[in-house]
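J.: Here is a sequence with its predicted model. Questions after.
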Amino acid sequence: MTQNVEKGDDFSMERQRFRETFDILPDGAGTVLEIGFNDMRMSRLLGERYEVYGIDLPRLVDKGAQSEYGFRLSFASIEKLPFPDNSFDLVVCAQVLEHLPEAVLKRGVRELARVARRWVFVSVPYRQRVWNENYKCTHCGFIGHCMEHLHYFDEPRLLSLFPGWHSQCLELVGSQRGYAPDMLYRLANKLGNSWSTLHWKCTNCQQEPGSQRENPVGYIVRRIIWRLERRLPRRKAWMLALMTRRS
């Protein structure tokens, strides 16, 4: 089933998100902690302006990254950052929060606020209807979001996670297709066996999820969804927020 992104759009939107991110980030920061450095794309750009530290989970990254790029990298969880209070001028957390279970999310944002001296920068998908973009594993039957996103974020939801902080700058960037009515996605899933595609292993059983065989109902409903999405007003893709402590 469609995932609301036109072919080729995802790469150009990623470039736009990076560009907008660096327009928002403050010039006055010296030290920066990046949460989830992964493939090092943002780390390398941050390193041109700041003294960069990074944390991620060992299973998600190349352990040779530290020696290759010379950044101070640690392998740890967002729930328990191995740094004292107020350790960094700026903490950057881009495209991470949407993947965290609720309890981990709440503990994680408290840790971001704890180690940040002046600013926290966060980027998340904007008003993404995660319930409409599901895959179904052919092995275990698990149903989950096709990009493993767990949360719907808008401005009030994001800012509520950071009590004691206020938004210095908040931008909505990127452009994606609009959503058809929710009932059409549910109909495609339940009656049509038409699901989105997961491009890595199933969250539940850690096997390649395979492809479900949609039936004629699924094909028809998917075509209706596709046509509606193309005609509806486009929506913003991401929310970028630079937050500072309330005085």
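T.: Yes, it's here. Residues are numbered from 1 along each chain as shown.
J.: contacts, neighbours, all on C-alpha from now
T.: Will do.
J.: For V122, see how far away the residue most central in space within the chain is.
T.: Centroid-nearest residue in the chain: Q95, 3.0 Å away (criterion: Cα atoms, centre = their mean). Q95 sits 8 Å away from V122, going by Cα to Cα, to the nearest Å.
J.: follow-up on the earlier one: against W131, how distant is the residue nearest to the residue nearest to the centre of the chain when sequence neighbours are not counted?
T.: Leaving aside its sequence neighbours, Q95 sits nearest to V124 (Cα to Cα, 6 or more residues apart in numbering; 5.2 Å). Separation of V124 from W131 (Cα to Cα): 16 Å.
J.: Can you pick out the residue with more neighbours from those two?
T.: The neighbour comparison of V124 against W131 (other Cα atoms under 10 Å) goes to V124, with 25 against 16.
J.: Pull up the gap between the residue of the chain positioned farthest from its centre and R227, please.
T.: Most distant residue from the mean C-alpha position of the chain: P216, 33.3 Å away (Cα atoms, centre = their mean). Here the criterion is Cα to Cα. By it, P216 lies 17 Å from R227.
J.: same deal with V32?
T.: 44 Å.
J.: Look at these two and report which has more neighbours.
T.: Neighbours around V32 and R227, counted as other Cα under 10 Å, are more numerous at V32. The numbers are 24 against 12.
J.: so D39 touches V61, yeah?
T.: Yes: using Cα atoms under 8 Å, D39 is in contact with V61, at 6.8 Å.
J.: Got another one to weigh against that:
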Amino acid sequence: MDQLFIAERIKLKPVDNPTLLGVRQKFNEEYGRRFGKTKGTGLYSETDWRRLDWVLDQIPEDCRTILDVGTGPGALINTLALSDRFEAVNGIDVRQYTKFVSLTDKFTLDIMDATQMVFEDNQFDCVICMEVIEHLPDGKMEAAIAELRRVARKRLIMSVPFKEPEPLPHYHLQRFDEERIQRVFPRAEYELVGVERPVPWAFLTESFRD
């Protein structure tokens, strides 16, 4: 475990997932049609799409239900729904992103606080929560992590910025280094993921028995 952060980060390869490539094209077209921009908040960068491609490979083949926590502009939840891998695709966010893009009706999106989910225990085979918990204050962060674990049946995939320079940006309330990650996520496997980015993501995967 201690060796992880000494090794070089995983270099994200160009996107080669056919579903994701199709979603990327449609997402960018719809974003431009609705918001009249080719750049801006909500429009994913090359690195963001590569990261989603990497995350899709981490979802076990036997997972049939999935939850995206913190859907943001919607790139991941659209990809999950259009992949036809899952019997049920759900997403939650504390509020709908102002530039949310929907490409299909094959998912359910609820406005819900991650610290107080209404889902049943072990409802989803896989739960994904990317770049969410660093925005939460003490107390709420721990509550959200407990809820993520509660509703996940087989796998929980999370990501956080790793070793952000201080002072943190105003929208980040938590900082994660080796010691903090190992203390907050003692059961997780960790990998550093990033490309052409000063601060890599730490991806944390927890697996559960059926």
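T.: Arrived safely, thanks for sending. For clarity, every value in this text was computed on a predicted model and none was experimentally measured.
J.: Aligned counterpart of the residue nearest to Q95 of structure 1 in structure 2, please.
T.: Under the alignment by TM-score structural alignment, V124 of structure 1 pairs with V160 in structure 2.
J.: For its match, pull up the helix or strand it's in.
T.: Per DSSP states H and E: V160 of structure 2 is located in strand 152-161.
J.: mean distance, that strand to its aligned residues in structure 1?
T.: Here the mean offset of strand 152-161 of structure 2 against structure 1 after fitting is 0.8 Å, by mean Cα distance after the TM-score superposition for structure 1.
J.: could you pull out the helices for structure 1?
T.: Secondary structure of structure 1 (DSSP state H): helices at 9-24, 41-46, 65-69, 102-115, 155-160, 182-190, 216-231.
J.: which stretch among those comes nearest S77 of structure 1?
T.: With Cα to Cα as the criterion, S77 of structure 1 lies closest to helix 102-115 of the helices of structure 1, at 8.4 Å.
J.: matching residues in structure 2 for that closest one?
T.: Against structure 2, helix 102-115 of structure 1 falls on residues 138-151 (TM-score structural alignment).
J.: So what touches that stretch?
T.: 114-117, 119-124, 127, 133-134, 156 (Cα atoms under 8 Å, 6 or more residues apart in numbering).
J.: ChimeraX command for the buried members of those residues?
T.: Buried residues within these, by 16 or more other Cα atoms under 10 Å, are selected in ChimeraX with:
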select :114,115,122,123,124,127,133,134,156
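J.: Of the contacts of stretch 138-151 of structure 2, which belong to strands?
T.: With strands taken from DSSP state E, the overlap with these comprises 124, 127, 156.
J.: Same list, the residues you listed, but as JSON lines with distance to R33 of structure 2 please.
T.: Shown next, in JSON lines, are those (distance: Cα to Cα, whole Å):
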{"residue": "F124", "distance to R33 of structure 2": "34"}
{"residue": "V127", "distance to R33 of structure 2": "31"}
{"residue": "L156", "distance to R33 of structure 2": "34"}
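J.: so the longest helix anywhere in structure 2 aligns onto which residues of structure 1?
T.: Looking across structure 2 with DSSP H, the single longest helix is helix 18-35. When structure 1 is aligned by TM-score structural alignment, helix 18-35 of structure 2 has no counterpart there.
J.: Please apply the same query to stretch 54-70 of structure 2.
T.: Stretch 54-70 of structure 2 covers residues 20-36 of structure 1 once aligned (TM-score structural alignment).
J.: and the matching stretch, which residues are buried?
T.: 20-21, 24-25, 29, 31-36.
J.: now it: how far from the chain's centre is it?
T.: The chain centroid and the centroid of stretch 20-36 of structure 1 are separated by 17 Å, computed with Cα atoms, centre = their mean, to the nearest Å.
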